[in-house]
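> Mind looking at a prediction? Sequence and model below.
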Amino acid sequence: MSEAVSSDLGKKPELMWVSMERIRVDHNYQREIRPQRVAQILREFNWAHFQPVMLAEQEDGTFSVFDGQHRVAAARAHPEVSEIPAAVVRVAGSKEEADAFLGVNINRTAVTTVEKFWAGIEAGNEAMLRVQAVLARAGCEVIQAAGVKPASNKTNAVTAVERSIRTYGEAATVEACKALAAAWSGDTGALGAIYIQALARLFRNNKGAISHERMVQKLRASDRKTLAAQAETLRKIGGGDASVNLSKALCEVYNKQLQQNHITIGVKA
């Protein structure tokens, strides 16, 4: 039996040499430049080893990179290089350009979930737009792939947020992110994957009984390392995954000295 093959080949790219002055990088979705990688390319620069980059032609006559930005950065830094070989495609706007980036890079391990997120936003991906909207309701956002300092209301846990939305719903995910960012305002790792999911579980399963203010207060009185240690102790005693045990630890912290309206971890889904 023959394997399935794509019947939509798209338009053939045009192979050409492009002046460095006409090439730009769209940082809305491109990955962060790694200086060590650029330096390595510079040290070993040789046309026989230089693979053509992939560029998208713009209406103003410039070209944006959707594959090969490290090669572009190295070529731009080389004093004897003024143009580079490229496969140029013509796309209709930034959405198609971001789609092209995803198509080239989606299966590469070097591409992070954050980079895929911003490319997805540019391309109008429904799941990524939903993640962005939920985080915005919580006063939070995904970190930029490059150039933006982390903060307590910024996260790189795109997959965890998306999973939390699917499993526990938008409202619970919003409450979880709001509580974490408020409680650990000085902690740039406040919106960690496991904390978002564990807390969203509690907000979903204890709707009407859980107090947002009390949860923030209890989180603020503790810290991530302490809670992680408590969760690990529970795991050693009873087994289970990290998120479940963190939910249990959060329940213990929340319920301590509480006479009524105790919360429970409940079912996962």
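Arrived safely. Numbering: from 1, shown residues only.

> Every contact and neighbour count from this point should use C-alpha atoms.
Noted.

> any idea where the strands of the stretch 151-269 of the chain begin and end?
Listed in chain order, the strands of the stretch 151-269 of the chain (DSSP state E, counting those that start in this stretch) span residues 154-155.

> need the helices for the stretch 51-200 of the chain, in chain order.
With DSSP state H, counting those that start in this stretch as the definition, the stretch 51-200 of the chain shows helices at residue ranges 69-77, 94-105, 113-123, 126-137, 158-168, 170-183, 193-205.

> Which elements pack onto the third one?
Contacting helix 113-123 under the criterion 3 or more C-alpha pairs under 8 Å, 6 or more residues apart in numbering; DSSP states H and E are the following elements: helix 94-105, helix 126-137, helix 158-168.

> Contacts made by the last one with the rest, please.
So the one you mean is helix 158-168. The contact list for helix 158-168, computed with C-alpha atoms under 8 Å, 6 or more residues apart in numbering, reads 113-114, 117, 127-128, 131, 142, 170, 172-173, 193-194, 196-197, 200-201, 204, 268-269.

> hold the first one in mind and look at this next one:
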Amino acid sequence: MAHNHQLNLNNASEIRTWTHGQFPMPDWVPPHMAGGIEANGTFALATELGRARVHPGNVIIERCGDVWVRTVEEVAEFVEGLKSNSIPTITSVGPGKVRLFGTSSRTKATVIARNKPAGKRQRRYPPIGSQPSIEWIHLERLSIDGAYQRSTDNAASRRLISAIAAKFDWRLCAPLVVSRRPDDTLTIIDGQHRWMAASQREDIPQLPCCVFRYQNIQEEARMFIVANRARKPVNRLDDYFAAVAAADEDALEIHQIVAEAGLHIARNTSSTAWQPGEVAFTASIATSIRRFGPAITSAVLTNMAVAFPDQRMRHGGAIFGGLVRIMSRPARDFDPDRLLAALQTRTADEWGQCATGLKGGDMRAVALQDAILRTYEERVPAGGL
């Protein structure tokens, strides 16, 4: 599909396009180039939004001195957008023209303004800094500054880098945040693990980068701090529901076992927001399935659902841990009905008080195991209540 042509839009300004790879290159393209054509065939284009990387097959669009870069598939829609922006809007319609053109846009604006609810406008501050350029940069041109970057000389970082390198996935590779210094060196602010992982491979010569210009190294360090502190880690419940949506086998098994027990997983990590029948200890459930199997895990959850109907299980994790310990190592004369009767002698909150002041899942689970077994032995006769 050729795009080396010009478009005239009524009386609008001329639109010119050129596809990278066609020869000759039009005279209007070089003035917008930021540097020469690199070995991989790409070059940077200076647009009003910053530098854009032009790959072979991309289309450059120019109008009135402004340039844009689009893929071939995007050109038609983008040009139509330019065309519509070039057609002047009717701001006033005189008598006799309403039937042809509709109501006056000025009248419409007045009506909208009258119907708009009055309220204090939110104050928005101007954007800080200059817009970045998006570029594909060869790995050897990138570097890190140890003055503020985290050290990767530790077991955790080495494992992370090796894992990324072993199963590198472009869909997970967000552009690196890079500083272009006055001497034209390119320093990574965010993304050093991706860079080091790609460097371990031979089939990834370059990475996408979001390139900024900072005033000095102090500003780079501040941006490094902001970028890392601004990240909100994914909590365990968000991770679980994302895994369910991704059809992860382990997550789907947890979902099925919990649902069959008559319970469901909470969406909020705050215990004050939990509703009756909601549980949030997905990690403990996964561990129980892995160590003791789905049958015991299902039996424990079913006992909790039957023993504490219409109750919020704020201490559900500790109760679950105690019951797993009991039911995974049952005594020879163990009676499941008697255990359920023992659970029903207290509310879920009252059982939770048995672990008050204890820290750590194991200690709390042991405390609940002991308390439940004491009730099982002392207060509940054989055969249940």
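Looks like it came in fine. Model, not experiment: these values are computed from the prediction.

> And the TM-score between them?
Overlay of the two chains. TM-score (TM-score structural alignment, normalised by the length of the first structure): 0.49; 164 aligned residues with a C-alpha RMSD of 3.9 Å.

> Can you redo the helices and strands packed on helix 113-123 of the first structure as CSV, where the extra columns are mean neighbour count and distance to A86 of the first structure?
Formatted as CSV, these follow (neighbours: other C-alpha atoms under 10 Å; distance: least, C-alpha to C-alpha, whole Å):
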stretch, mean neighbour count, distance to A86 of the first structure
helix 94-105, 19, 15
helix 126-137, 18, 30
helix 158-168, 20, 32
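
> Adding distance to S243 of the first structure, write these out as JSON lines.
Compiled in JSON lines, those are given as follows (distance: least, C-alpha to C-alpha, whole Å):
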{"stretch": "helix 94-105", "distance to S243 of the first structure": "30"}
{"stretch": "helix 126-137", "distance to S243 of the first structure": "20"}
{"stretch": "helix 158-168", "distance to S243 of the first structure": "11"}
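
> Tell me how far L186 of the second structure lies from V211 of the second structure.
Noted for L186 of the second structure: a distance of 8 Å to V211 of the second structure, by C-alpha to C-alpha, to the nearest Å.

> Of those two, which one has the most company?
Neighbour totals were compared for L186 of the second structure and V211, and V211 leads with 25 against 22 (other C-alpha atoms under 10 Å).

> Could you check which helix or strand contains that one?
V211 of the second structure is part of strand 206-212, with elements assigned from DSSP states H and E.

> That strand: what's the following helix or strand?
helix 217-229.

> If you count neighbours, what's buried in that next one?
Judged by neighbour count using 16 or more other C-alpha atoms under 10 Å, the buried positions of helix 217-229 of the second structure are 220-221, 223-224.

> Out of those residues, which is nearest to L160 of the second structure?
Comparing those against L160 of the second structure with C-alpha to C-alpha picks out F224 as the nearest, at 19.4 Å.

> my read: that closest one touches T187, true?
No. Here F224 of the second structure does not reach T187: they are 11.4 Å apart, not a contact under C-alpha atoms under 8 Å.

> moving C-terminal of the helix or strand harbouring W351 of the second structure, what's the next helix or strand?
Assigned by DSSP H and E, W351 of the second structure falls within helix 348-352. Secondary structure here is assigned by DSSP H and E; on that basis, the next helix or strand after helix 348-352 of the second structure toward the C-terminus is helix 361-378.

> which residues make contact with that next one from outside it?
Counting contacts by C-alpha under 8 Å, 6+ apart, the residues touching helix 361-378 of the second structure from outside are 317-323, 325-326, 338-339, 342-343, 351-352, 354-355, 358.

> Now, of the residues you listed, which are buried?
Here the buried ones among the contacts of helix 361-378 of the second structure, as counted with 16+ other C-alpha under 10 Å, turn out to be 317-323, 325-326, 338-339, 342-343, 351-352, 354-355.

> In contact with the nearest residue to V279 of the second structure once chain neighbours are set aside, which residues?
Distance criterion C-alpha to C-alpha, 6 or more residues apart in numbering; nearest residue to V279 of the second structure, sequence neighbours excluded, is I265 at 5.1 Å. Taking C-alpha under 8 Å, 6+ apart, we find I265 of the second structure in contact with 255, 258, 278-280, 282.

> how deep is the nearest residue to I164 of the second structure once chain neighbours are set aside tucked in, by neighbour count?
Nearest residue to I164 of the second structure in three dimensions, chain neighbours excluded: A197, at 5.8 Å (C-alpha to C-alpha, 6+ apart). Other residues near A197 of the second structure come to 20 when the count uses other C-alpha under 10 Å.

> so which strand or helix has A197 of the second structure?
Under the criterion of DSSP H and E, A197 of the second structure resides in helix 192-199.

> helix, strand or coil for L237 of the second structure?
When classified by DSSP: H, G, I helix; E, B strand; the rest coil, L237 of the second structure comes out as helix.

> quick one: it and T282 touch, right?
Yes. Distance between L237 of the second structure and T282: 7.5 Å, which falls inside the contact criterion (C-alpha under 8 Å).

> re the thing from before, can you tell me which helices and strands the helix holding W351 of the second structure packs against?
When contacts are defined as 3+ C-alpha pairs under 8 Å, 6+ apart, helix 348-352 of the second structure sits against helix 316-328.

> Counting by contacts, list what the next helix or strand after the helix it packs on packs against.
Taking DSSP H and E as the definition, the helix or strand that follows helix 316-328 of the second structure towards the C-terminus is helix 336-343. Packed against helix 336-343 of the second structure, as judged by 3+ C-alpha pairs under 8 Å, 6+ apart, are the following elements: helix 294-307, helix 361-378.

> Can I get the helices of the stretch 51-200 of the first structure in TSV including distance to T226 of the first structure?
Formatted as TSV, the helices of the stretch 51-200 of the first structure follow (distance: least, C-alpha to C-alpha, whole Å):
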stretch	distance to T226 of the first structure
helix 69-77	41
helix 94-105	38
helix 113-123	28
helix 126-137	26
helix 158-168	21
helix 170-183	14
helix 193-205	13
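
> Among these, which comes closest to L227 of the first structure?
Judged by C-alpha to C-alpha, the one of these that comes nearest to L227 of the first structure is helix 193-205, at 9.6 Å.

> how far off helix 158-168 does that closest one point, in degrees?
When axes from the mean of the first three to the mean of the last three C-alpha atoms, to 10 degrees is applied, the directions of helix 193-205 of the first structure and helix 158-168 differ by 20 degrees.
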